[in-house]
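Undergrad: Provided below for reference: sequence and predicted model.
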Amino acid sequence: MIPYGKQQLDAEDLAAVQEVLQSNWLTQGPRVPAFEQAIVDYCQVPFAVAVNSATSALHLACLALGVGPGDRVWTSPNSFVASANCALYCGANVDFVDIELHTGNISVSALEEKLILAKRENALPKVVIPVHFAGQSCEMKQIAALAERYGFYVIEDASHAIGARYQHDVIGNCRYSDICVFSFHPVKIITSGEGGMATTHNPKLARKMQMLRSHGITSESSELTEPSHGVWYYQQQLLGFNYRLTDLQAALGLSQFAKLESFVNTRHQLAKVYDQAFASMPGVCPLTQLPDSYSSYHLYVVRLINIDKTQHRDCISFLRQHGIVGHLHYIPIYLQPYYQQLGFKAGYCPQAELYYQQAVTLPLFPGLTSQDQQLVINTLQSLLESI
């Protein structure tokens, strides 16, 4: 089977992990801060906090911003459930803003309309979480302007978007947000096996996330409520979690990070081949790439615009029957059974639901061969001709 995404590991990655295995540090050693510093330097941001998953990073970001019971958090329905679950973990209420069909990203006009109504009802969100879907940035300048006008925080869910750019700046620099979150899951641009990172300009937010990732514990003398009794002394000051990244994971992440630019360039080359093939294929509409955005191309998604729900299911099944893992990103979060129990119903975000009916994710990863990519193209063409 040709997967839709896959990690790309080499001898350098294996050697980096082996070096840690032969060292004295497997969990909290020097590789974790080195990985954080690499992200700090790359994103040109003062703070990066490494954790064991992007889900953990989103949770900590919400907690650092004071999200709690009674607060409202808005996000995109076109994402993995973690983008919304992170607010529920804090006891907050979650709501969804519809998307732009041609990009899959949160719609700024829909966000503004929802904010106008929420202000009238005294129900504004505390946090909005735009999701950089498939690796392309949301329109962050406009979202930041709305944040200033309506008084909410912004967490960028850039789980798909390390290596991407917006207005020539790297994603993660937090120019238009309070916190930005990356994922290093194996199907993402670079991997640490599992892992995540949160970047910010705010030292208080960074310090709170650092403490919360490690049980709420501190040994810093300036933070202790009484003088230290020795180098072994620590205090738990917050109810935190064990969300720490290990040195093993950080070593792999660092090794992978050195290849980030190469990986993204390869993804662009593969995307260009798809674009050229689908330009003359009726009914196939790749996501639009905006001029002020440079995608990391975590995913390559096409919309099959002349099919119904049954045909959509059959299309993905057809691809898989022919050795190609066609996939769907994503079922709108609020259509999941758990969110239906919270009161959400079909029809809530019409554009997200239309996207759900049409979207197919095709294989895209640095190890995808030209022969396999051509097989994907030919199989999709054969499929459409049979409908």
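TA: All right, it came through fine. Numbering: from 1, shown residues only.

Undergrad: When you work out contacts or count neighbours from here on, use the C-alpha atoms and nothing else.
TA: Fine.

Undergrad: Within its local environment, how many residues does Leu328 see?
TA: 18 (other Cα atoms under 10 Å).

Undergrad: Test my guess that it contacts Pro363.
TA: No: using Cα atoms under 8 Å, Leu328 is not in contact with Pro363; the gap is 11.3 Å.

Undergrad: All the helices of the stretch 101-250 of the chain, residue numbers only.
TA: Using DSSP state H, counting those that start in this stretch, the helices assigned to the stretch 101-250 of the chain run over residues 108-120, 140-150, 203-212, 247-257.

Undergrad: could those helices go into JSON lines alongside distance to Tyr339 and mean neighbour count?
TA: Formatted as JSON lines, the helices of the stretch 101-250 of the chain follow (distance: least, Cα to Cα, whole Å; neighbours: other Cα atoms under 10 Å):
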{"stretch": "helix 108-120", "distance to Tyr339": "20", "mean neighbour count": "15"}
{"stretch": "helix 140-150", "distance to Tyr339": "25", "mean neighbour count": "16"}
{"stretch": "helix 203-212", "distance to Tyr339": "27", "mean neighbour count": "20"}
{"stretch": "helix 247-257", "distance to Tyr339": "33", "mean neighbour count": "25"}
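
Undergrad: okay if I get these as JSON lines plus distance to Gly68?
TA: Conversion of these to JSON lines gives the following (distance: least, Cα to Cα, whole Å):
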{"stretch": "helix 108-120", "distance to Gly68": "19"}
{"stretch": "helix 140-150", "distance to Gly68": "19"}
{"stretch": "helix 203-212", "distance to Gly68": "15"}
{"stretch": "helix 247-257", "distance to Gly68": "31"}
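
Undergrad: Ok, which of these comes nearest Gln341?
TA: helix 108-120 (22.5 Å; Cα to Cα).

Undergrad: Give the other helices and strands that that closest one contacts.
TA: helix 140-150 (3 or more Cα pairs under 8 Å, 6 or more residues apart in numbering; DSSP states H and E).

Undergrad: Included below, for side-by-side comparison, is a second structure:
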Amino acid sequence: MIDRAIPYGKQSIDQKDIDAVVNVLKSDFLTQGPAVSDFEKAFAKYIGAKFAIAVSNGTAALHLSALALGVSEGDKVITTPITFAASANCIRYAGGEVVFADIDPESYLIDLNEVKKLLSESPKGTFKGIIPVDFAGRAVNMESLREIADQYGCWIIEDACHAPGGWFTDSKGIKQFCGNGNFADLAIFSFHPVKHIASGEGGMITTNDEELYNKLLVLRTHGITKDANLLEENHGGWYYEMQQLGYNYRLSDIQAALGASQLRKADEGLQRRRKIAKRYNQAFKEVSQIKGQSGYVEGHAYHLFIIEVEDRLGLYNFLRKNGVFAQVHYIPVHLMPYYKQLGWKKGDMRFAENYYSQCLSLPMYPSLSDEEQEFVINCIFDFFA
């Protein structure tokens, strides 16, 4: 018997993480210091992108990405309904219009055939961009999506919040890591405590486009620059200019130090997540009441491990009574009251809605012990028995 609650996800903090934060607290800079730049460089190297811009959270990363790509009033952008609301909201922040494409019921990812259908049925130029989501940690085939996007003149923001270290294999047999910038114009990540890398709150934008990188640097800090090459005037070393309307979306050195420390053990955590996923997959292979599950997929980063059951509410309540706090990811965004007011309704996204009616995310985090996972598995067996 497990004598403590088992959440669906949580941070894993060790003494090295604590020491990293304490070192910053003892330093000259709590914010706007060297720790942020160090974290950006290390993260860009880990992902395989040329540039990385640290920001205050994943939502800020999405918002700034939309602004940097020029989203404006009335621009139509395609995304998935099975994601956190921020993936769609960033377009609304900039005045654009969100159009949802249904998911592939096997992968839970945005269905690229549905994306192509939406694009092909409208005059070229109707849609400005696409925001795919590496949902649960499974990589979207960005090579295939890039081909579609190029055909219709669309940019891509890859929402890789669930998938640092995740990858897919391209047509040449090469591993393409989520957010590496080879196919998406911009990619974004989150450092919320339940994610692979925790910094309390925090986010990152990655890109291989230097022009977009420079735009983001200015947008992140109130639209202000001190770059002498960009100033309209120059009154001296103190002088700066606010050249556009930007935001205070900076990450502090305290958060960056924690994020950098977490990054150093990211591969270790990823290996553990994949081991947990293998064990779940094996345990539930022959359980007829489980209609679908994340399974074991090469390159999956396993932010979440999901099963589908008909009596989702019954299983959810049973697990909670036994101290297992499984969760549901996600309520389809198009069925949120805000988006229903914009005309979306039940029945618009058949596969997403069916998935939502049955999905349950099981505990998945590196410090989940074998004993705890066995307890979760046995609870599920007990429920069905």
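TA: Cool, the structure landed. Worth saying up front: this structure is predicted, and the values here are computed from it rather than measured.

Undergrad: quick one on the thing from earlier: out of the helices of the stretch 101-250 of structure 1, the one nearest Ile333 of structure 1 is which?
TA: Among these, helix 108-120 sits nearest to Ile333 of structure 1 (Cα to Cα), with 17.0 Å.

Undergrad: hang on, isn't Ala198 of structure 1 packed against Phe182?
TA: Yes: Ala198 of structure 1 lies in contact with Phe182 (Cα under 8 Å); the separation is 6.5 Å.

Undergrad: Quick one: the strands in the stretch 201-350 of structure 1, in order.
TA: Here the stretch 201-350 of structure 1 has its strands, by DSSP state E, counting those that start in this stretch, at 217-218, 235-236, 284-286, 293-294, 300-304.

Undergrad: mean shift between the second one and structure 2?
TA: The one in question is strand 235-236 of structure 1. Its aligned residues in structure 2 lie a mean 0.3 Å from strand 235-236 of structure 1 after superposition (mean Cα distance after the TM-score superposition for structure 1).

Undergrad: and that strand, which stretch of structure 2?
TA: Aligning strand 235-236 of structure 1 against structure 2 (TM-score structural alignment) gives residues 241-242.

Undergrad: now the matching stretch, how far from the centre of its chain.
TA: Centroid separation for stretch 241-242 of structure 2 versus its chain: 32 Å, with Cα atoms, centre = their mean, to the nearest Å.

Undergrad: which residues touch it?
TA: 222-226, 231 (Cα atoms under 8 Å, 6 or more residues apart in numbering).

Undergrad: mind running it again at 6 Å?
TA: When contacts are defined by Cα atoms under 6 Å, 6 or more residues apart in numbering, stretch 241-242 of structure 2 is touched by residues 223-225.

Undergrad: again, but for stretch 152-159 of structure 2
TA: With contacts defined as Cα under 6 Å, 6+ apart, stretch 152-159 of structure 2 is touched by 124, 128-133, 184-188.

Undergrad: what do you get for stretch 361-377 of structure 1?
TA: Contacts for stretch 361-377 of structure 1 (Cα under 6 Å, 6+ apart): 3-5, 266, 300-301, 326-328.

Undergrad: top of those by neighbour count?
TA: Busiest of these [other Cα under 10 Å] is Val301, holding 27 neighbours.

Undergrad: What residue in structure 1 is paired with Tyr108 of structure 2?
TA: Under TM-score structural alignment, Tyr108 of structure 2 pairs with Gly104 in structure 1.

Undergrad: what sits against Met209 of structure 1?
TA: Per Cα under 6 Å, 6+ apart, neighbours of Met209 of structure 1: Leu60.

Undergrad: give me every residue that touches the spatially most central residue of structure 1.
TA: The centre of structure 1 sits closest to Ser159, judged by Cα atoms, centre = their mean, with a distance of 1.8 Å. By Cα under 6 Å, 6+ apart, the contact set of Ser159 of structure 1 is 182-183.

Undergrad: Would you mind measuring from it to Ile217 of structure 1?
TA: Distance from Ser159 of structure 1 to Ile217 of structure 1, counting by Cα to Cα, to the nearest Å: 27 Å.

Undergrad: can you count the residues close to Ser72 of structure 2?
TA: Each residue near Ser72 of structure 2 was counted by other Cα under 10 Å, and the total is 17.

Undergrad: wait, what's in contact with it?
TA: 94-96 are the contacts of Ser72 of structure 2 under Cα under 6 Å, 6+ apart.
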